[in-house]
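# this is a predicted model, with the sequence first.
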Amino acid sequence: MIHRKLATALLLALTFGLGSLKLHADEGMWLFTDLPSDQLKSRYGFTMTDEWAQHVMLSSVRFNSGGSASFVSSTGLVLTNHHVASDTLQKLSTPEHNYIEDGFYAPTHAQEVAAPDLELNQLVSIEDVTAQVNAAVPAGASVAEAAKARRAVMSEIEQKSLDTTGFRSDVVTLFGGAKYHLYRYKKYTDVRLVWAPETKAAFFGGDADNFEYPRYCLDVTLFRVYEDGKPAKIDHFLKFDEAGVQDGDLVFVSGNPGRTQRIFTLDALKYLRDHRLPYVLDYLRRLEVLMQQYSYEGEEQKRRARNLQFGIQNSRKAYTGMIQGLQNPSFLEKKAKDEAALLKQIKASPELKD
């Protein structure tokens, strides 16, 4: 299927009415190498400089367990969601110390707890390697042969980059294979838990409130990255603004990994609606029942099952929203018109036809 994978991206919104917390989200999910500078300047009078974009990129963090975060201090403090941290909280918990249920707080650096198997990645550079990847595909290659050749050269590019720079190196596929970018990350492997709220605050409202707006919960956790046994010295981090968002402020969200399926074809969306998503939802519902039954067997079983249960319920609700959107006739009607207009434009242009 065609997809656009974004290792690190920006979302933006313009706020209206602070008291009612109403937001107007502008359209777009943007790569750091393709930011809408002209659009932001003309619509909002905001001049996006390369220095500003670089600062935001370097302030953003990726969890290897999945999820986004930000550096928020010069001493390696990292802010993320509680649900992103739940995997680590689960691993650190014991029958005697349930950090998911009871929360955690380290008053001093010495009391911060090492997070097992956790790695944080800071994106430091992006390189376009499209020409290298495409050049590796021999003329007349079949689809399978071309895919194999691309995978091989992507692995070579990643290994060469790692050997040369020492940075974690990932080649990502963009726009369904139209572009390939090499992302280099600085790795932090000494990561320690600083603070996490108890689950009654972090997941207030439970599954019923998840993916709903407004939502009232303390979905936040703090970690700290260390280097050579000491809190890491961080040059780029996001500062807290005690005044908060004001009416009319332009707000950006930086996150990774991200993905959008906006360029899926009409047939691909119909396949998702009629086959893929119903299958996934049926699987998730069955798995959810099994995990609920297991959690009823005792407190320890409930503790062990909680993180997986959250993941299942979170996915089930997300996929339910997706399929409801695809079942809206007006959505696919618009998609059909847009696709027909695009095909017409392609047929009318010799350059695009080639």
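Happy to help now that I have it.
# every contact and neighbour count from this point should use C-alpha atoms.
Noted.
# C-terminal to whichever strand or helix holds Q324, what's the next element?
Using DSSP states H and E, Q324 sits within helix 299-326. Moving toward the C-terminus from helix 299-326, the next helix or strand (DSSP H and E) is helix 329-348.
# tell me the buried residues in that following helix?
L332, K335, E339 (16 or more other CA atoms under 10 Å).
# count the residues that sit near G66.
Neighbourhood size, G66 [other CA atoms under 10 Å]: 12.
# which residues in the chain form helices?
37-44, 50-59, 82-92, 99-102, 130-135, 143-165, 199-202, 206-209, 266-271, 277-295, 299-326, 329-348, 350-353 (DSSP state H).
# thinking S60 is in contact with V72, fair?
No - distance between S60 and V72: 9.5 Å, which falls outside the contact criterion (CA atoms under 8 Å).
# quick one, which of those two is more surrounded?
With neighbours defined as other CA under 10 Å, S60 and V72 compare such that S60 has more, 27 against 20.
# now that one: closest residue in space, sequence neighbours ignored.
S70 (4.6 Å; CA to CA, 6 or more residues apart in numbering).
# try it against this one:
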Amino acid sequence: MKKLYQLISLFLLFAFIIPINAQLNLDTVKYQKHDNGKQWAFDYPPINYLKEKYDLKTNEEWFEDIRLSALRLPGCTSSFVSEDGLMMTNHHCARGLLERIKKDGEDLIKDGFFAKSMAEERKIPGYYADQLVMIKDVTEEIHNAEKEGTTVNEKAEKKKAKIKELSEKYQKETGLQIQIIPLFNGGKYSLYGYKRYTDIRLVFAPEMQIAYFGGDYDNFTYPRYNLDCTFYRAYENDKPVKSTNFFKFSLSGIEPGEPIFTVGNPGTTNRLKTVAQLEYARDIIYRNNSFLFDSYYYALEDLKKEDPSRAKEFEDLRVQLGNSQKVISTTLKGLKDPYVYAKKVDFQKKLQQAVWNNPTLKEKYGKVWENIESTRNEARKIAPQMASLSFVQNRMFGSKYFAIAKSLLDVAKELQKPEDQKAAQYKAEKLDSTLKALLPEKIDQLLENTKLWINIEYMALNLGWDDPLVKKLSGGKKGKEIAKWLLDNSIFGDRDDIIDLAKEGADAIMKSEDPILYYVKEADKRMPELQKQMQEVTDTEGIYDDMLGQAIVEIYGTELPPDANFTLRLSDGTLKAFEYNGTVAPFFTTFYGLYDRWYSFYKKYPWDLHQRWEKVPADFDLATPFNFVSNNDIVGGNSGSAVINKNAEVVGLAFDGNIDSIIGNYIYIPYNNRMVAVDARAIVYAIEKVYKATRVSNELKNGKME
């Protein structure tokens, strides 16, 4: 009977697998209209598209109002949400600032913040918000400058010079922050002028536990239950900014099929790049980064078991890495997906055929793809060496042993100088104290030894285990044994040994065969030339990228959205469920789901709650919509984007995507790519009912201060 069950199981397995593989005939996979996404630039507003798609009548004034209501923060997006300069963004965009501006005895991450009066609104030093107030097409000026060059290198230099000239000219004339950015891979160039607000003050932030409920586990998932919001206020001349353009809140909700829009600054996409560039990203950039993030992320979990007394510390480090680790590893998985790859190949083939079928375009752009493939092949020769020699400067992943060795090398260079040319701290009488100040008394061996063996395995990934440098550093060992062997054969495990070598003088340091010091000397010697070579490749490819962009514009005009580059975009969508884990995600979650998850995980981290949420007011309506999901096209940088309806009213606040949105850096697949947002109703309701911050909730409802 057991064998019979096994046969039945095998039959069912193959009955399921074979039809799926049969359905995926890669030769029939075709590029679809919105594979390049829906991140519309305000330079080319999609008026006709919105009319055709939603029967929505928009005009230049509609787009201008939206543009001037939106703001760009360092790394994130914000927007004005009242006429008195109130600004909305995500809590995760403000997390580092909360640490910076807390006062003695405060824990703003744990307990949140609310300014009960304007006088209590807390200034954030060194922070700013940019408002896009000017757009100017400078394509002709830059392309004409490129044409003045007779070689690719000359063209690159002419382009740089023209961009610098235009930036300085308009900065001086307007007093605005000027940025010249390529659109359509350089097929177009726009000059953006930003008004910068430099007096930004914190008004309200919830505690992290409700803003990031579920922590790293729930990140990039849905259903979600996050109050991921924060409110600032912009000031000028010590008074709140009077914002003519702002997004007023709507508490009417969203109907299925109703068009909604995100207004924000998506960071980077590479959807219009060539197949050769995609392959390079897959084989070099994401493979390398995925190795580092995955190795360190999972090693930290092991360290929690190795030293349980430091479990929280290591978990905090994992949380810091978690977002990037998910993005990078999932993007790599997407780039390896044959379906995704086939779509990118088909888009390139269609574009190539359109160019090659036109004799004039073929003459100008026919070899662009071949030339870009050539530059990527050159980069493939350089990148593994650069990656392997990078740990001296890599603060996140590089072991401190390399940084200490670099300090020793710098000492040697200083000691080589004549006595009268040495900096005072390196002269004989002060050398001992200088060395002791440079070298840490203690090293976190558990953490740094872990980084050390990961660093060496990363070098082997790029150079191979037989590479002389890898052999010298690994001693033929692998995994954790590398660190033990290396420190047994190096002076850098003992501070006194380092100081003793330094006292022997520059020659002793420079001639030392210590493996860690040898690595640092190799990096110091080889990196400048490698960086120069890579810059030449990058500059050359930049010209070919411009030509590729010009070809795209010749064929498609501006009907395709340009790749994201952390400038303002509008993305359209509707509420859209999706299938996952054998079921279907709902449009909305509610506060009921928050408490179900809290109880289901025994109220344990990261599903624990602050005490103010453990017992909410008796009249709190748990059925209030909390988070929602839609098919708006967003990527990193969109964090903090207002989600608005056709009347430019806030209906939500974008804070994340589902796991299937991550490959959106390279392709937008509407079947399962989803944006996750906080519902406007949840924001106002929670601020009013739980935080009793009626000064803020009333301003959101009225669009102005009382």
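It's in. Bear in mind the structure is a predicted one, so any value in this text is a computation, not a measurement.
# thinking again about what came up before, counterpart of the residue nearest to S60 of structure 1 over in structure 2?
Matched by TM-score structural alignment, S70 of structure 1 corresponds to S79 in structure 2.
# and what of T173 of structure 1?
Using TM-score structural alignment, T173 of structure 1 lines up with P182 in structure 2.
# show the contacting residues for that match.
By CA atoms under 8 Å, 6 or more residues apart in numbering, the residues touching P182 of structure 2 are K188, Y189, S190.
# would you mind measuring from the first one to V275 of structure 2?
Distance of K188 of structure 2 to V275 of structure 2, computed by CA to CA, to the nearest Å: 21 Å.
# which residues in the stretch 401-550 of structure 2 form strands?
If DSSP state E, counting those that start in this stretch is used as the criterion, the stretch 401-550 of structure 2 turns out to lack strands entirely.
# do a quick rundown of the helices in it.
428-438, 445-463, 468-474, 480-488, 495-503, 506-511, 515-556 (DSSP state H, counting those that start in this stretch).
# E370 of structure 2: which of these is closest?
helix 515-556 (9.8 Å; CA to CA).
# read off where the closest one ends up in structure 1.
Per TM-score structural alignment, helix 515-556 of structure 2 has no counterpart in structure 1.
# between helix 480-488 and that helix, find me the angle.
Counting by axes from the mean of the first three to the mean of the last three CA atoms, to 10 degrees, helix 515-556 of structure 2 lies at 130 degrees to helix 480-488.
# counting by contacts, list what helix 515-556 of structure 2 packs against.
helix 152-174, helix 338-356, helix 359-365, helix 368-388, helix 400-415, helix 468-474 (3 or more CA pairs under 8 Å, 6 or more residues apart in numbering; DSSP states H and E).
# can you redo those as TSV with distance to T540 of structure 2?
Formatted as TSV, those follow (distance: least, CA to CA, whole Å):
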stretch	distance to T540 of structure 2
helix 152-174	6
helix 338-356	21
helix 359-365	15
helix 368-388	8
helix 400-415	32
helix 468-474	30
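# among those helices, which comes closest to T590 of structure 2?
Taking these one by one with CA to CA, helix 338-356 is closest: 34.2 Å.
# and the angle for that closest one with helix 515-556?
Using the same axes, to 10 degrees, helix 338-356 of structure 2 lies at 50 degrees relative to helix 515-556.
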